[in-house]
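K.L.:
below is the sequence, then the predicted model.
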Amino acid sequence: MTVGRGVTLLAGSFVLISILLAWLVHPWWIFLAVFVGLNLVQSSFTGFCPAANILRAVGLRGEV
């Protein structure tokens, strides 16, 4: 798995988990999805993605 696909998997998972938690636990869990979305937007402008750095540190390979 590449870093780009790992970031996509991680972001999608966090969004789905936050929606589930907002539905089952408390509506304020939706702010986790908002945080993920804002992080994706800022990384598209700046090129800096903390999740990508973490995934590289754990051993995922870079883009081919």
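P.N.:
Sure, I can see it.

K.L.:
please make it C-alpha for all contacts and neighbour counts, starting now.
P.N.:
OK.

K.L.:
helices of the protein, residue ranges please.
P.N.:
For the chain, the helices defined by DSSP state H cover 3-24, 30-46, 50-58.

K.L.:
comparing those, which stretch has the densest surroundings?
P.N.:
Stretch with highest mean neighbour count among those: helix 3-24 (a mean of 16; mean count of other C-alpha atoms under 10 Å).

K.L.:
and the comparison structure, right after this:
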Amino acid sequence: MTINRAVMALAGFMVLLSVLLTWFVSPYWVWLTVFVGANLFQSAFTGFCPAALIFSKLGLKAA
């Protein structure tokens, strides 16, 4: 798995998790979705993604 695919998988998982937590636990969990979306948006323009740095340190290869 490449870093790009791992980042997309993590973002998708976090969005689904936050939807479930919002539905079953508290509406405030929607802020997790906002955070994930904002992070994806800023990384599209700046190229900086904390998750990509973590995945690279874990040994995943760039595309």
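P.N.:
Received, thanks. Treat the numbers as computed from the prediction; the structure is a model and nothing was measured.

K.L.:
drop the TM-score for these two in here.
P.N.:
In this superposition the chains share a TM-score of 0.98, using TM-score structural alignment, normalised by the length of structure 2; 63 aligned residues with a C-alpha RMSD of 0.4 Å.

K.L.:
what sits up against stretch 44-53 of structure 1?
P.N.:
3-4, 6-7, 39-40, 42-43 (C-alpha atoms under 8 Å, 6 or more residues apart in numbering).

K.L.:
how far does it stretch from start to finish?
P.N.:
With C-alpha to C-alpha, to the nearest Å as the measure, stretch 44-53 of structure 1 spans 15 Å from end to end.

K.L.:
also stretch 56-63 of structure 2?
P.N.:
Across stretch 56-63 of structure 2, the terminal residues are separated by 11 Å (C-alpha to C-alpha).

K.L.:
so how far is it from its chain's centroid?
P.N.:
Counting by C-alpha atoms, centre = their mean, to the nearest Å, stretch 56-63 of structure 2 is centred 16 Å from the centre of its parent chain.

K.L.:
so how far is residue 7 of structure 1 from the residue lying closest to residue 19 of structure 1 once chain neighbours are set aside?
P.N.:
Leaving out its chain neighbours, the residue that sits closest to residue 19 of structure 1 by C-alpha to C-alpha, 6 or more residues apart in numbering is residue 30, at 6.0 Å. Here the criterion is C-alpha to C-alpha. By it, residue 30 of structure 1 lies 19 Å from residue 7 of structure 1.

K.L.:
try residue 22 of structure 1
P.N.:
Distance, residue 22 of structure 1 to residue 7 of structure 1, by C-alpha to C-alpha: 22 Å.

K.L.:
next: residue 53 of structure 1.
P.N.:
Distance of residue 53 of structure 1 to residue 7 of structure 1, computed by C-alpha to C-alpha: 10 Å.
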